[in-house]
Each structure stands twice: as structure tokens, then as C-alpha cells.
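>>> sequence? don't have it. structure:
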């Protein structure tokens, strides 16, 4: 398969929003409160892309996944109830969503691996992320990929499980 991970373009907001809407419905069907309050929305995606932080996973020309990727930019992470593994520069993963047709094929793991490569290419050796307490699928992905549970962070008044992975420099 021919997969690429690249910055999203403003012209792709509709396709990305369709994938996020599918994920919002899946979260609800799983009994999760995550993403059930009007966030994320197309305006959030537009801001991600305008700031150069919106990324898509594509197979050929087809967008199959979306994620926001930020560097050192998550104020909520300063107030963790617990402890991060590192205090150096870090990459943040937000809003991972996979197209309905590509579920169960390891696409979310692929996005996270691409983000880890992105971090290393920027000489950053820490990736941090968080998820809702009831997003079992995402917690399993983090654990399977070697992320360490570090404590709780709070977004819009809700506690979230915070994870970090320290990447190894490759020579």
C-alpha cells in the first residue's frame, strides 16, 4: 500500500470533517462522552490547517485519517496531575480520526508512527497525547505503541488520561 502522511490543505476540510463526523458518531455509539459537545468542528480543523498543524494520512490520493500535530503547544499539559517523563521539547497528538472504511487496519497506529517520525525529524524525542477516560480503543493503541500513562490533564473542564513516549535517537 502507498501511504503518506502530510500537511492538510484548506481545500480538504470537507473530506476531513466527514471523517471526524464518523469518529464522533463512533465515540457516541461506544458510549463515550468524548467529542459529544460540538468539538471538534470544521472551524477547529480550519485553524489546525491554517497554523500548519493539521495532517492527513492518505492512501494514494484518498484521505483516510486526520490528526493535529503540535510542537510544545498544549497549555493544559503544564498542569498535569501526575508527572511527565520528560520536560524537554515535545510533539502533541490531538484529534486522531480514521475513515470508516479503514477501521481495524492499523491506520491510527500508522498515524502515530508517522508523528513519531515527524518528532525525530525535528530533533524532538518526546510525544505526548491524551484521551478520554472512556476511549478504550485509543488507550489500547497508546499502550501497544509503548506510551506510558503519566496522569490526568484537564480540557474544557473534563479530566483526560495523559500519555507520553520518549523516542530513542536513531544513529
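That came in fine, so what should we check first? Because the structure is predicted, anything quoted here is derived from the model rather than measured.
>>> make it CA atoms for all contacts and neighbour counts henceforth
OK.
>>> now the helices for this structure?
Remark: helices assigned in the chain by DSSP state H are 13-29, 42-50, 107-121, 136-144.
>>> and residue 80, how many residues sit next to it?
17 (other C-alpha atoms under 10 Å).
>>> what's the nearest residue to it if we skip its chain neighbours?
Using C-alpha to C-alpha, 6 or more residues apart in numbering and skipping the chain neighbours, the partner closest in space to residue 80 is residue 153 (4.9 Å).
>>> That neighbour contacts residue 161, correct?
Yes: contact between residue 153 and residue 161 holds when scored by C-alpha atoms under 8 Å: they sit 6.6 Å apart.
>>> Looking at those two, which one has more neighbours?
For residue 153 and residue 161, the more surrounded residue by other C-alpha under 10 Å is residue 153, and the numbers stand at 23 against 20.
>>> Residue 82 versus the more buried one, what's the distance?
According to C-alpha to C-alpha, to the nearest Å, residue 153 and residue 82 sit 9 Å apart.
>>> before we move on, what about residue 99?
Taking C-alpha to C-alpha, one finds residue 99 at 33 Å from residue 82.
>>> picking that back up, pipe the helices of the chain into JSON lines and attach mean neighbour count per row.
Output for these, formatted as JSON lines (neighbours: other C-alpha atoms under 10 Å):
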{"stretch": "helix 13-29", "mean neighbour count": "17"}
{"stretch": "helix 42-50", "mean neighbour count": "18"}
{"stretch": "helix 107-121", "mean neighbour count": "18"}
{"stretch": "helix 136-144", "mean neighbour count": "15"}
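>>> next up, a second structure to put side by side with the first:
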């Protein structure tokens, strides 16, 4: 996300299958195929925080995802990340369960969400 010719935010779009999404506890994926795209590494620069740019970033990401022809989107976040959970809810993502990421440097438990685009 560029604001006044500066990078204000970023995210990664990763086409499935994602090994971290193979197992889900306390729920299940609505779309069980590997035909999905995942949003990862969402960040807004501290210089631009408080400007509600997450809404703009997510709207742009969903437009790119639709343009790429994907109908199913997944996202996950740390259970304490209330901000991203709020954004997921705001954009219509449904809570689907708990996944565990393979990264020894962080707590592995994540809340997993899924969105089906029109």
C-alpha cells in the first residue's frame, strides 16, 4: 500500500496449499480443496497507524485476489491479535478453528478464518 509515494503497508498473498492449513482443530474449512489463497504478513508502518489504512489495504488485497480468479481466501492470526481479528470480521471472514504454524520462534497456535468471495 503506497501513500504519498511511500510504503505505508504490505501483505503477502500465498496461493494454496499451505502446509500450516492442512490440520485444523475445533472446526473445519468450508472449502476443503487446495484452491484458495492465503493472506499473510499484514503490516502497516507505524508512521501511518491510526489512519484506518487496514481497510484500504484489505479492500485492495481482495480486489487483487478476485482478479487472480480465486474465490476462497484464508487468513490466520495470533489469538491476542484483536486488531486483525476485528478486520477479518469486518470483511466477512468466518472463524473456522485453530491451526498451528511450524515456526519454532513464535507461539504456534493461530485463529484461522476463511472468506468465500461472490
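Looks like it arrived, so ask away. Please read these numbers as outputs of a predicted model, since none were measured by experiment.
>>> before we move on, back to that, what touches both of residue 153 and residue 161 of structure 1?
Each of residue 130 lies in contact with both residue 153 of structure 1 and residue 161 under the rule C-alpha atoms under 8 Å, 6 or more residues apart in numbering.
>>> residue contacts, the most centrally placed residue in structure 2?
Centroid check for structure 2 by C-alpha atoms, centre = their mean gives residue 75 as the closest residue, at 3.1 Å. Contacts for residue 75 of structure 2 (C-alpha under 8 Å, 6+ apart) come out as 38-40, 112-114.
>>> Quick check: the farthest pair among those residues?
40 and 114 (12.9 Å; C-alpha to C-alpha).
>>> If you count surrounding residues, which of these two has more?
With neighbours defined as other C-alpha under 10 Å, residue 40 of structure 2 and residue 114 compare such that residue 114 has more, 23 against 15.
>>> Could you check which residue of structure 1 pairs with residue 73 of structure 2?
Superposed on structure 1 with TM-score structural alignment, residue 73 of structure 2 falls opposite residue 127.
>>> Show me the strands in structure 2, by range?
Under the criterion DSSP state E, structure 2 contains strands at 2-3, 6-7, 9-15, 37-44, 72-77, 94-100, 109-116.
>>> between residue 99 and residue 82 of structure 1, which one's more packed in?
Neighbours per residue, other C-alpha under 10 Å: of residue 99 of structure 1 and residue 82, the larger number sits with residue 99, 21 against 12.
>>> Map the more buried one across to structure 2 for me.
So, by TM-score structural alignment, residue 99 of structure 1 is matched to residue 45.
>>> Now that match: closest residue in space that isn't a chain neighbour?
residue 8 (5.2 Å).
>>> what's the counterpart of that neighbour in structure 1?
The alignment partner of residue 8 of structure 2 in structure 1, by TM-score structural alignment, is residue 64.
>>> you'd agree that match is up against residue 23?
No: taking C-alpha under 8 Å as the definition, residue 64 of structure 1 is not a contact partner of residue 23, at 12.0 Å.
>>> Pull up the overlap in contacts between these two.
Common neighbours of residue 64 of structure 1 and residue 23 (C-alpha under 8 Å, 6+ apart) are 98-99.
>>> Please tell me how far residue 131 of structure 1 sits from residue 142 of structure 1.
Counting by C-alpha to C-alpha, the gap from residue 131 of structure 1 to residue 142 of structure 1 is 10 Å.
>>> Next: residue 73 of structure 1.
Distance from residue 73 of structure 1 to residue 142 of structure 1, by C-alpha to C-alpha: 20 Å.
>>> Then residue 16 of structure 1?
Counting by C-alpha to C-alpha - residue 16 of structure 1 and residue 142 of structure 1 are separated by 23 Å.
>>> Could you do residue 57 of structure 1 as well?
18 Å.
>>> likewise residue 14 of structure 1?
Applying C-alpha to C-alpha to residue 14 of structure 1 and residue 142 of structure 1 gives a distance of 28 Å.
>>> And for residue 168 of structure 1?
Counting by C-alpha to C-alpha, the gap from residue 168 of structure 1 to residue 142 of structure 1 is 17 Å.
>>> Many thanks, we can stop here.
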